[in-house]
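1. A structural model of the following input is requested.
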Amino acid sequence: MSTDPTTTIGIGIGIVGLGKIARDEHIPAIAGEAAFQLRALASRSTTLPDVECYETLEAMLAEAADVDAVALCTPPQVRYALAARALTAGKHVLLEKPPGMTLSEVVDLRDMAAGSGCSLFATWHSRFAAGVEPARQWLAERRVRTVRILWKEDVRVWHPGQEWIWEPGGLGVFDPGINALSILTRIMPHAVFLTEAELEVPENRQAPIAANLAFTDRRGADIRAEFDWRQEGPQLWTITVETEEGTLELAEGGSRLAIDGEAVPLSAAGEYPGIYRRFADLVRSGTSDVDVSPQRHVADAFMMGRRIAVAPFTE
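-> Prediction:
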């Protein structure tokens, strides 16, 4: 019988950073996944009852011997150094999206994980929305003609007071937009590549508040995406795919699926429970899952996008 503690008493996990995403998604998902036990938290300003709390990851790694893995829920600007420390200490690492500030950082972490024997998981939570895998399967044998993505939300509602998202590496409107790109790169039968980009950047910010993108694939599909953080009223997270054999629509971020106007029954399982089930499989098999394709498209947009100055943004 195996004596590996991750198979006999659960995978001990520590969370680094206790912001909104950790509280709303990671902690409930860990609590509902029998494979994991939340054993530690690293945060300079927040604590949790009944959980060992440390001010830094370094203190957690030094003192919490029962932590096998860490989930990094910090802004991406600081994630590389934290992940490198955890991997060096022999811990499995889960990265919130986007996995790092640059592609080079993420690739280096992937190589570091391969050399350490630890698992590294670059998560894309929208890929775990209930409609995404059924959509991928339906599109697999069909020729895509057009894709239309509308990803429009109110930044004041979803990111109030979060200044880091407007700084270099914070991505601006691509912070939610990368969710759409993670779905697109999962469901399309062939790889896509950017052909045009227009980025609207507030005069007082470093990152865009809106973006219009055009992509294609090897078969010449017409793919267009509109991202906007100025949306008031109903929030829009939809992807519509027209094929030669019908039309598919993912709505509400991928949680709803319709084909030719008919709703497809879906599982009620949430995104983050799916993430932690996948992470448990990776840890137990000693493998990693590091797909940088959504972030690569964002990098392409910043590299080739035409920038348009727009009105200053204030909270």
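2. all contacts plus neighbour counts: C-alpha atoms, from now on.
-> OK.
3. burial count for the nearest residue to F128 once chain neighbours are set aside?
-> The spatially closest residue to F128, leaving aside those adjacent along the chain, is E271, at 4.6 Å (C-alpha to C-alpha, 6 or more residues apart in numbering). The criterion is other C-alpha atoms under 10 Å. On that basis, E271 has 19 neighbouring residues.
4. surely E271 and V132 touch.
-> No - at 10.5 Å, E271 and V132 do not qualify as touching, with contact defined as C-alpha atoms under 8 Å.
5. list the contacts for P312?
-> P202, E203, N204, R205 (C-alpha atoms under 8 Å, 6 or more residues apart in numbering).
6. could you rerun that using 6 Å?
-> With contact taken as C-alpha atoms under 6 Å, 6 or more residues apart in numbering, P312 is in contact with P202, E203, N204.
7. hmm, which of the residues you listed are the buried ones?
-> Buried members of the contacts of P312, scored by 16 or more other C-alpha atoms under 10 Å, are P202.
8. just the contacts of P312: which are in helices?
-> For the contacts of P312, not one is inside helices, with DSSP state H as the criterion.
9. which of the contacts of P312 lies closest to S288?
-> Closest approach to S288 among these (C-alpha to C-alpha): P202, at 37.9 Å.
10. ok, that closest one to G32 distance?
-> Between P202 and G32 the distance is 41 Å, computed by C-alpha to C-alpha, to the nearest Å.
11. cool, and S45?
-> According to C-alpha to C-alpha, S45 and G32 sit 26 Å apart.
12. what segments of this structure are helices?
-> Listed in chain order (using DSSP H), the helices of the chain are 5-8, 20-21, 27-31, 57-63, 79-88, 103-116, 132-139, 155-158, 174-187, 271-285, 293-304.
13. among those helices, which is nearest S126?
-> helix 174-187 (5.6 Å).
14. what helices or strands is that closest one leaning on?
-> Other elements packing on helix 174-187 under the criterion 3 or more C-alpha pairs under 6 Å, 6 or more residues apart in numbering; DSSP states H and E are absent; no helix or strand qualifies.
15. change it to 7 Å
-> Contact analysis of helix 174-187 by 3 or more C-alpha pairs under 7 Å, 6 or more residues apart in numbering; DSSP states H and E lists helix 132-139, helix 293-304 as its packing neighbours.
16. quick one: contacts of it?
-> Taking C-alpha atoms under 7 Å, 6 or more residues apart in numbering as the criterion, the residues outside helix 174-187 that touch it are 124, 126-127, 132, 135-136, 139, 151, 191, 227, 293-295.
17. I have a second one here; can you model it like the first so I can compare?
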Amino acid sequence: MSAIKLGIVGVGKIATDQHLPAIAANGDFQLLASASRNATVPGLPGFTSIDEMLAQQPDIEAVALCMPPQHRYQAARAALLAGKHVFMEKPPGATLSEVEDLDQLAQSRGVTLFASWHSRHAPAVQVIKAFLAKHAPRQVHVIWKEDVRHWHPGQEWIWEAGGLGVFDPGINALSIVTEILPTAMFLKSGVLEFPANRDAPIAADLRFTDANGLDVHAEFDWRQTGKQSWDIIITTEAGVLRMADGGAKLWLDDVAQELGDEGEYPSLYRHFAALVQNGKSDVDLSPLRHVADAFMLGKRKAVEDFHS
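-> Just a heads-up that it's a prediction; the model follows:
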């Protein structure tokens, strides 16, 4: 099949660091243009809105949406109405309802909608999933702590309502947990820490369970300096699994497990190409649903002001 002609919307840090290299390395895609308020892709036509890009570049068959989630619905809707396939950076939207509406629209138009979760494509994830299918988890401890000033310098949108705050990285952990567990989990309790001058949390402590009483404890914090923590520790009757570095490393009872070196975003774009070629969509909202549950059930705790 010929390469899928692609446009990218939102040329910010995640697009520059991850999407553009993955697209360039994948022969299933040909990047034709970009749409962004403040940046362009060197050597390609650049537009300030998705509507302008689609009008001026009618050959585009698919779009990758990399703007903040608060602004994603209208862009996705415009692309779907124009008959384009849509790849959405995580989280797929600001609310569950708007993404469900987009899913229905994609189905009615016969095009692909892909709500991507890049952390599910880390090398350790499918290895852990296969292990837990044979050896039931007894306890899960998620420790996801990082320095927001390092990873999101000057990005004020993440502190606005809908920007998710610490759940911007925390949802990556939730995307892994919902992929690897053999049964569905649900929230029992939580505490969300909000800086007094912000509309999104800087930390969260969550307790989940499942129908069998599994204990899942998740700690998210954006104030960690020094070594960053993206770890999941799982106790089973066959030993203790410890995943580190967001899924790049894995140990079973302190014995390092051999993993591939697959990159997350190259894997995402291979999956997107396969979805388009096979006329399918992939819209799993379980990670975002758990975040919504945390905002609904979690207790709010005020903490000191935060300044970027």
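18. related to what we said a few turns ago, check the contacts of helix 174-187 of the first structure and tell me the two furthest apart.
-> Across these, no pair lies farther apart than L139 and F227, at 23.4 Å, counting by C-alpha to C-alpha.
19. neighbour-wise, which of these two wins?
-> More neighbours surround F227 than the other of L139 of the first structure and F227, with 26 against 21 (other C-alpha under 10 Å).
20. show me what contacts the more buried one?
-> Going by C-alpha under 7 Å, 6+ apart, F227 of the first structure touches L150, W151, K152, V173, G177, A210, A211, N212.
21. same deal with E96 of the first structure?
-> For E96 of the first structure, the contact set (C-alpha under 7 Å, 6+ apart) comprises L72, C73, A122, T123.
22. over in the first structure, find the residue span stretch 165-183 of the second structure aligns onto.
-> Taken onto the first structure by TM-score structural alignment, stretch 165-183 of the second structure occupies residues 172-190 there.
23. so stretch 57-66 of the first structure corresponds to what in the second structure?
-> When stretch 57-66 of the first structure is aligned against the second structure using TM-score structural alignment, it corresponds to residues 50-59.
24. buried residues, the matching stretch. List them.
-> Using 16+ other C-alpha under 10 Å as the test for burial, stretch 50-59 of the second structure gives I50, M53, L54, Q57.
25. same thing with stretch 89-106 of the second structure?
-> The neighbour-count criterion (16+ other C-alpha under 10 Å) identifies E89, K90, P91, P92, G93, A94, T95, V99, L102, D103, L105, A106 as the buried residues of stretch 89-106 of the second structure.
26. how about stretch 214-234 of the second structure?
-> Along stretch 214-234 of the second structure, the positions that meet the burial threshold by neighbour count (16+ other C-alpha under 10 Å) are 214-222, 229-234.
27. mind jotting down where the strands sit in the stretch 151-300 of the first structure?
-> Using DSSP state E, counting those that start in this stretch, the strands found in the stretch 151-300 of the first structure span residues 192-202, 210-217, 222-228, 236-243, 246-251, 256-259, 262-263.
28. of those, which is nearest C53 of the first structure?
-> Of all the strands of the stretch 151-300 of the first structure, strand 236-243 sits nearest to C53 of the first structure, with 36.2 Å by C-alpha to C-alpha.
29. whereabouts in the second structure does that closest one align?
-> The aligned range for strand 236-243 of the first structure is 229-236, by TM-score structural alignment.
30. thinking again about what came up before, so which of the helices and strands packed on helix 174-187 of the first structure gets nearest A251 of the first structure?
-> Of all those, it is helix 132-139 that lies closest to A251 of the first structure, at 10.2 Å by C-alpha to C-alpha.
31. same for that closest one, what does it pack against?
-> Secondary elements touching helix 132-139 of the first structure (3+ C-alpha pairs under 7 Å, 6+ apart): helix 174-187.
32. with the second structure superposed, average distance for the helix it packs on?
-> With the two structures superposed, helix 174-187 of the first structure lies on average 0.2 Å from its match in the second structure, counting by mean C-alpha distance after the TM-score superposition for the first structure.
33. stretch 293-308 of the first structure aligns to what range in the second structure?
-> Alignment of stretch 293-308 of the first structure against the second structure: residues 286-301, by TM-score structural alignment.
34. quick one: the counterpart of D253 of the second structure in the first structure and E244 of the first structure, what's the gap?
-> D253 of the second structure maps onto D260 in the first structure, with residues paired by TM-score structural alignment. D260 of the first structure sits 12 Å away from E244 of the first structure, taking C-alpha to C-alpha as the criterion.
35. got it, and L236 of the first structure?
-> Where E244 of the first structure is concerned, L236 of the first structure sits at a distance of 26 Å (C-alpha to C-alpha).
36. repeat for V147 of the first structure
-> For V147 of the first structure, the distance to E244 of the first structure under the criterion C-alpha to C-alpha works out to 12 Å.
37. the two - which one has more neighbours?
-> V147 (23 against 10).
38. that one against E242, yeah?
-> Yes - if you go by C-alpha atoms under 7 Å, V147 of the first structure and E242 touch, sitting 6.4 Å apart.
39. follow-up on the earlier one: what's near enough to touch the match of D253 of the second structure?
-> With C-alpha under 7 Å, 6+ apart as the criterion, the residues that contact D260 of the first structure are G246, T247, L248.
40. can you count the residues close to the second one?
-> So the one you mean is T247 of the first structure. Each residue near T247 of the first structure was counted by other C-alpha under 10 Å, and the total is 18.
41. skipping its backbone neighbours, what lies nearest S293 of the first structure in space?
-> With sequence-adjacent residues excluded and distances taken as C-alpha to C-alpha, 6+ apart, S293 of the first structure is closest to T185, at 6.9 Å.
42. burial count for that neighbour?
-> 19.
43. and the gap between it and S45 of the first structure?
-> Distance from T185 of the first structure to S45 of the first structure, by C-alpha to C-alpha: 37 Å.
44. thinking again about what came up before, closest one to R85 of the first structure among the strands of the stretch 151-300 of the first structure?
-> Taking the strands of the stretch 151-300 of the first structure one by one with C-alpha to C-alpha, strand 192-202 is closest: 33.8 Å.
45. which other helices and strands contact the closest one?
-> Checking 3+ C-alpha pairs under 7 Å, 6+ apart, strand 192-202 of the first structure ends up next to strand 210-217, helix 293-304, strand 306-310.
46. that strand vs the second structure - mean distance after superposition?
-> Average distance, strand 192-202 of the first structure versus aligned residues of the second structure after superposition (mean C-alpha distance after the TM-score superposition for the first structure): 0.4 Å.
47. going by neighbour count, list what's buried in that strand.
-> Neighbour-count burial for strand 192-202 of the first structure, counted by 16+ other C-alpha under 10 Å, picks out V192, F193, L194, T195, E196, A197, E198, L199, E200, V201, P202.
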